[in-house]
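Trainee: Below is the sequence, then the predicted model.
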Amino acid sequence: MKIKKNISRQPRKKRKELFNAPLHAKAKLVRAHLSKELREKLKRRSERLKKGDKVKIIRGRFKGRSGKVVKVSLSRGKIFVEGIVQKKQSGKEESHPINASNVVILEMEKREARKAEEKK
């Protein structure tokens, strides 16, 4: 049962809303699960991906490989991992974009908020 009259549930409109969302809203979507050790330490299940985090790819063509996050593209909702490249037709190698949901965070780069929590 629909309660609010001016909010749509149509998938096409939800996709469009997501596609046209501002970057600060898209940033919330670039999250990944934490490894078991980090999950126990931080008492949370997932965290936003940032440059410098060490991740392991758990799904897709590059499954099982790990490396550091080189770049986070908020507009595309993708990350680029060190050493994950694909060859182009011309022979040039280019970084391959990976969906944030397809990785697990193994180690996190130091963050200001984390530093404050660790002091407590």
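Mentor: Good, I have the coordinates. Numbers count the residues shown, from 1 in each chain.

Trainee: hey, let's count contacts and neighbours off CA atoms from now on
Mentor: Will do.

Trainee: can you point me to the longest strand in this protein?
Mentor: If you go by DSSP state E, the chain has its longest strand at strand 78-87.

Trainee: Just the buried residues of that one, please?
Mentor: Of all the residues in strand 78-87, those buried under the rule 16 or more other CA atoms under 10 Å are Lys78, Ile79, Phe80, Val81, Glu82, Ile84.

Trainee: What lies in contact with the next helix-or-strand element following it?
Mentor: Sequence-wise, the next helix or strand downstream of strand 78-87 (DSSP states H and E) is strand 93-99. Residues outside strand 93-99 that contact it (CA atoms under 8 Å, 6 or more residues apart in numbering) are Gly77, Lys78, Ile79, Phe80, Val81, Glu82, Gly83, Ile84, Val85, Gln86, Lys87, Lys88.

Trainee: Against that first model, consider the following:
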Amino acid sequence: MVSAQPRKQRMRLYHAPLHARGKFLHAPLSRELRAKIGKRALRVRKGDRVRVVKGDFKGLEGEVLSVDTKRGRVTVQGASVRKADGTEVPLSIHTSNLLILRLAEDKRRTRKSGK
């Protein structure tokens, strides 16, 4: 049985091995992709085109530049802030705040689920 206590849920999240953390990197698919693939959400990968649906960058569409499995966050093209010295710093966005619009080309990912 899995505990319902929030502290134990957080502990499981923080101490999860990297291969299990991949499950936390899922983002919902757009309606078109959902109909095409037959799944509601997939793991975000580098090269996917996403839209930010919540937060400061809401409405921004861009390509995924990097995925941080350790922190469960994604860097999206165009989501950056300017530092005081003028340099641009990319901000990472949590995958729950994203919507996948287009998948990076991969035959296994775009194949309709046989379940």
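Mentor: Cool, the structure landed. This one's a predicted model, so the numbers in the text were calculated from it and none came from an experiment.

Trainee: Hey, what's the angle from the longest strand of structure 1 to strand 93-99? Just curious.
Mentor: Angle of strand 78-87 of structure 1 versus strand 93-99, following axes from the mean of the first three to the mean of the last three CA atoms, to 10 degrees, is 140 degrees.

Trainee: Output the contacting helices and strands for strand 78-87 of structure 1.
Mentor: Where contact means 3 or more CA pairs under 8 Å, 6 or more residues apart in numbering; DSSP states H and E, strand 78-87 of structure 1 is packed against strand 66-73, strand 93-99.

Trainee: What residues in structure 2 pair up with the longest one?
Mentor: Residue correspondence for strand 66-73 of structure 1 in structure 2, counting by TM-score structural alignment: residues 61-68.

Trainee: Average offset of the top helix by length along structure 2 relative to structure 1?
Mentor: Secondary structure of structure 2 per DSSP state H: the longest helix is helix 6-14. In the superposition with structure 1, the average deviation recorded for helix 6-14 of structure 2 is 1.0 Å (mean CA distance after the TM-score superposition for structure 1).

Trainee: Val74 of structure 2 is in contact with Val67, isn't it?
Mentor: Yes - proximity of Val74 of structure 2 to Val67 meets the contact threshold set by CA atoms under 8 Å, at 4.5 Å.

Trainee: Could you report the distance from the residue most central in space within structure 1 to Ala116 of structure 1?
Mentor: By CA atoms, centre = their mean, structure 1 has its centre lying nearest to Ala100, at 2.9 Å. Noted for Ala100 of structure 1: a distance of 26 Å to Ala116 of structure 1, by CA to CA, to the nearest Å.

Trainee: try Asn20 of structure 1
Mentor: 34 Å.

Trainee: Lovely, talk soon.
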